[in-house]
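**Q** how would this look folded up:
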Amino acid sequence: MHRILFLPLVACLACGPSRNTEQKVEDKAPAAPGTYAHDAEFLRKHTQNVIELADESREAKILLSADYQGRVMTSTAKGDSGVSFGWINYDLIAAAEKKAQFNPVGGEERFWLGPEGGQYALYFKKGDPFTLPHWQVPAVIDTEAYAVSLSSPTQASFTSKATLTNYQGTEFRVGIARNIALLDRNMIGERLNAALSDSIAVVGYETENKIQNLGDAPWQKQTGLLSIWLLGMMTPSPETMVIIPFHPGPDSRAGITDDYFGAIPPGRLVVSDSVLYFRCDGKHRSKIGLSPRVAKPMAASYDFRNNVLTLIHFSVTADAPYVNSTWKNQEHPYAGDVVNAYNDGPQPDGSQLGPFYELESSSVAAELAKGETLTYKQMTCHLQGDYKLMRALARRVLGIDLDNLNN
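**A** Next up, the predicted model:
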């Protein structure tokens, strides 16, 4: 098992580096765009509370930000020169200004709360129409920094508190705790039930996310519930495909929603009897979701250009309530999705936020008595290597043949 190192990305200005050290820094060429080093340098320059976790080899690394709610901003499996997997909104971060509705700074796993829309929405005020001009992301998951409550050679923890009011007028006093732990190669192999060749570069981490009812009243279905919602913004290539296995059955297709932003063009979504393939190249705005009736506890993507397999693992409880986030008054407010994928693309006016794509998962809806806590965990890992090795790994972990997708 590798020893994990914890390295804050904070320059010790008071240390008084020698003239030779200063000269070396000045002469150092900027890191190439798209690399981990480039994004680490950028975040170090434009934000204050960035934390790096790295393994002993300095090959597997992740960057965390307390400024941005303890989110995982990006990661790499091949050190500073390796691909930076998380999408980062450079223009918004560099501008150092906060937008009124939503600050999409990026990051490959961020902590959010659901539901977004519907009669128990957290993102709309009571009586407002469910339209974009009235949509508002709560500050505690958008602009507020979290406190760093713990750091060690293997992990970092963040905390926050907030008072939120939903569309019905129900008030929630919420305690938030988030822990991120870097996983070593052996841990990841055990989770995937697969032997990982030394020729496959890997980085992985698990986040443990908690919400606690700090109020005096219980959280009940009839007045609205909350859920933990984890969203990962990844950098796509023109050859990125999302792969989501699901439980087969005569009505399994009814458990898959694919019309969030209108019909998905032919060739961009293929649904078989037990797995779906969703093209996520950042060129067409679309979204899919799977209900807990059919979802398995994993989702993946494969980037054929860089030979990167990305996986998220989470829990699914088939008979539990999941919040519904659709932007309308809902007939079934607790019949929501457990896993989603989003592909960014141009808006009708031609503008575009990304390109990026997202892998998302959600916890059950939290029916919590006073003082009770809901805990939700997710593992994210990226694996990169020779195509033949990656094809064999995808067959082992996902039960699919990458050759069938690359035609």
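**Q** please make it C-alpha for all contacts and neighbour counts, starting now.
**A** Will do.
**Q** just the helices in the stretch 51-200 of the chain please.
**A** Assignment of helices within the stretch 51-200 of the chain using DSSP state H, counting those that start in this stretch yields the ranges 90-95, 185-192.
**Q** comparing the ones you listed, which comes out most buried?
**A** Of all the helices of the stretch 51-200 of the chain, helix 185-192 carries the top mean neighbour count, a mean of 16, counting by mean count of other CA atoms under 10 Å.
**Q** hang on, residue 35 packs against residue 88?
**A** No. Residue 35 is beyond contact range of residue 88, at 11.8 Å (criterion: CA atoms under 8 Å).
**Q** of those two, which one has the most company?
**A** residue 88 (24 against 19; other CA atoms under 10 Å).
**Q** ok, now which ones touch the closest residue to residue 100 other than its chain neighbours?
**A** Nearest-residue entry for residue 100: residue 136, 8.0 Å, with adjacent residues in sequence omitted and distances by CA to CA, 6 or more residues apart in numbering. Contact partners of residue 136, counting by CA atoms under 8 Å, 6 or more residues apart in numbering, are 100, 101, 102, 123, 124.
**Q** if we can go back for a sec, will you turn the helices of the stretch 51-200 of the chain into a markdown table that also has distance to residue 205?
**A** Converted to a markdown table, those look like this (distance: least, CA to CA, whole Å):
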| stretch | distance to residue 205 |
| --- | --- |
| helix 90-95 | 24 |
| helix 185-192 | 9 |
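**Q** how near is residue 150 to residue 388?
**A** With the distance defined as CA to CA, to the nearest Å, residue 150 ends up 41 Å from residue 388.
**Q** and for residue 215?
**A** When CA to CA is the yardstick, residue 215 and residue 388 sit 54 Å from each other.
**Q** so which of these two has more stuff around it?
**A** Ranked by neighbour count (other CA under 10 Å), residue 215 and residue 388 place residue 215 first, with 17 against 12.
**Q** my guess is that one meets residue 370, correct?
**A** Yes. When contacts are counted by CA under 8 Å, residue 215 is listed as touching residue 370 (6.0 Å).
**Q** next, count neighbours for residue 346.
**A** Using other CA under 10 Å as the criterion, the residues surrounding residue 346 number 15.
**Q** excluding sequence neighbours, find me the nearest residue to it.
**A** The spatially closest residue to residue 346, leaving aside those adjacent along the chain, is residue 352, at 4.7 Å (CA to CA, 6+ apart).
**Q** alongside the first, I'd like the structure of this one:
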Amino acid sequence: MNKKLVGIMHGLFVSAALLCAAPKPLTFDEDVAFLKKHTDVVVLKKGERQAAVVPQYQGRVMTSTTGAGASFGWLNYKVIEKGLLSEREAKGALEEHIYVFGGEERFWLGPEGGQFGIFFKPGDPFEFAVWKTPASLDTLPYRITNQTKDSVAFAHDCSLQNHSGTEFSVGIERTVRLLDDNGVKDVFGSSVPDHVKYVAYESDNVLKNIGDQPWTKEGGMLSIWLLGMYKPSPGTTVVIPFKDGPEAQLGPAVNDAYFGRVPPEYMAVSKSTVFFKGDGTRRGKIGISPARSKGIAGSYDADGRVLTLVTYNAPKKTDGYVNSMWEIQKQPFGGDVINSYNDGSPSPGLDPLGPFYELETSSPAAALKPGESIRHIQRTIHIAGPESELDAIAQKTLGVRLHEIKEVFRK
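**A** Here you go, the predicted model:
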């Protein structure tokens, strides 16, 4: 999501909001049954833990479950039910620009906007009227190259052009696999407690330059961008720890300028943690820079007693991170590595797009010579159980206690 959508999407969102009204909470089995009516679904299983992955939606993880029935991904039932529209049908609708299918982890590429953005053609203004999600990130299926009971691998090749006219020949490989106790032990910081249920999966994403020209800072570079849409609730709070230190050395603790400054009733910043509401009632987005990131973000749903953790492989050396702001940028490789988005009304009187909230991570900008590749691995973990057990995990992973999370916006 990007700041220019505010105000520009006024007319389109009137109809889009009606299409995207959130259904009542559904179970994982109900979500999967619905998906299977409209598209092919790969259901990964490891014991009770399951994840639903859709090849038509670029190998997207639509939702997952611990096995207790709860379904964690936000699905846009109306758009999935409508399916892909013809060019004539999509004209003037939101689907002319993007299909908001939902799903708790989708594969995208950055940057979105700026002189090197791939969502705008050369010469186009940075306006929603001409903004369009590339088909390879929106409507084209990825082919399955390997499949087991608990993993599935995809591949896709495509050509892209950025706003500066640079052409990219891109090879994409994506593997989604469920994780067991050993796979999450390093994230938890200890063995998995006996009294919690969890589901964890890893997406291993590879971006390759399959063309004959290098990707450079002068012509623009791409990055892997993973975004997850989750169900909001009044008691959901996003928690992102960051490295403490002087702003002169590390930059701002948090970037909240994407949609205008986030008010204090929706964001709070302590010495080393940013708290951000994930309730789906007010549109806003925040970002954490690579200099500040600790490689992890999370959220806690106090109503459902579910702790969600998202981690990624943080490289030691990079060529910067792409900047997706919709403007000609002074620092096109000074972007954020972790983002969170809270959905809400795009304009007074209009309904939200979802509602949902997002956790996102990005790879560094890919300075690739022909034949070279970059890898970005993200792990998503949902944990449900007694608050005493979740509290211990939150302390080890996010550096805060559950009572701090629950009380931060009650003050």
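**Q** ok, back up a step: helix, strand, or coil at the residue nearest to residue 346 of the first structure?
**A** The local conformation at residue 352 of the first structure, judged by DSSP: H, G, I helix; E, B strand; the rest coil, is coil.
**Q** which part of the second structure matches stretch 109-128 of the first structure?
**A** Mapping stretch 109-128 of the first structure onto the second structure (TM-score structural alignment) gives residues 105-124.
**Q** what of stretch 232-250 of the first structure?
**A** Under TM-score structural alignment, the match for stretch 232-250 of the first structure in the second structure covers residues 228-246.
**Q** and that stretch, how far out from the chain's middle?
**A** On the basis of CA atoms, centre = their mean, to the nearest Å, stretch 228-246 of the second structure sits 13 Å off its chain's mean C-alpha point.
**Q** centroid residue for the first structure?
**A** For the first structure, the residue lying nearest the average C-alpha position, counting by CA atoms, centre = their mean, turns out to be residue 232 (2.1 Å).
**Q** which helix or which strand is home to it?
**A** strand 227-234 (DSSP states H and E).
**Q** please apply the same query to residue 39 of the first structure.
**A** Using DSSP H and E, residue 39 of the first structure falls within helix 36-46.
**Q** give me the spatial nearest neighbour of residue 264 of the first structure, chain neighbours excluded.
**A** For residue 264 of the first structure, the spatially nearest residue (CA to CA, 6+ apart) is residue 286, at 6.6 Å.
**Q** what about the counterpart of that neighbour in the second structure, how many residues nearby?
**A** Residue 286 of the first structure maps onto residue 284 in the second structure, with residues paired by TM-score structural alignment. Burial measure for residue 284 of the second structure: 30 neighbouring residues, criterion other CA under 10 Å.
**Q** got it, and residue 87 of the second structure?
**A** Around residue 87 of the second structure there are 10 residues (other CA under 10 Å).
**Q** what number of residues lie near the closest residue to it other than its chain neighbours?
**A** Of all residues not flanking residue 87 of the second structure in the chain, residue 96 sits nearest, at 7.6 Å (CA to CA, 6+ apart). A total of 19 residues lie near residue 96 of the second structure under the criterion other CA under 10 Å.
**Q** what touches both of residue 35 and residue 88 of the first structure?
**A** With CA under 8 Å, 6+ apart as the test, residue 35 of the first structure and residue 88 reach no residue in common.
**Q** gap between the residue nearest to the centre of the first structure and residue 392 of the first structure?
**A** Separation of residue 232 of the first structure from residue 392 of the first structure (CA to CA): 25 Å.
**Q** one more: residue 171 of the first structure?
**A** Residue 171 of the first structure is 50 Å from residue 392 of the first structure, by CA to CA.
**Q** mind listing the strands for the stretch 201-350 of the second structure?
**A** Secondary structure of the stretch 201-350 of the second structure by DSSP state E, counting those that start in this stretch: the strands cover 223-230, 236-241, 267-269, 273-277, 284-288, 296-301, 306-312, 338-342.
**Q** adding distance to residue 34 of the second structure, write these out as JSON lines.
**A** Rendered in JSON lines, the data for the strands of the stretch 201-350 of the second structure read as follows (distance: least, CA to CA, whole Å):
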{"stretch": "strand 223-230", "distance to residue 34 of the second structure": "18"}
{"stretch": "strand 236-241", "distance to residue 34 of the second structure": "26"}
{"stretch": "strand 267-269", "distance to residue 34 of the second structure": "35"}
{"stretch": "strand 273-277", "distance to residue 34 of the second structure": "29"}
{"stretch": "strand 284-288", "distance to residue 34 of the second structure": "30"}
{"stretch": "strand 296-301", "distance to residue 34 of the second structure": "25"}
{"stretch": "strand 306-312", "distance to residue 34 of the second structure": "24"}
{"stretch": "strand 338-342", "distance to residue 34 of the second structure": "26"}
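**Q** the ones you listed: which one's closest to residue 45 of the second structure?
**A** Of all those, strand 306-312 sits nearest to residue 45 of the second structure, with 19.3 Å by CA to CA.
**Q** what span of the first structure is the closest one aligned with?
**A** Following TM-score structural alignment, the aligned partner range for strand 306-312 of the second structure in the first structure is 308-314.
**Q** check the mean deviation of the strand holding residue 232 of the first structure from the second structure.
**A** For strand 227-234 of the first structure, the mean distance from the matching residues in the second structure following superposition reads 0.3 Å, by mean CA distance after the TM-score superposition for the first structure.
**Q** would you mark the buried spots in that strand?
**A** When burial is assessed from 16 or more other CA atoms under 10 Å, strand 227-234 of the first structure yields the following buried residues: 227, 228, 229, 230, 231, 232, 233, 234.
**Q** go on, stretch 376-390 of the first structure?
**A** So for stretch 376-390 of the first structure, counting by 16+ other CA under 10 Å, buried means 376, 377, 378, 379, 380, 381, 382, 383, 384, 385, 389, 390.
**Q** lovely, talk soon.
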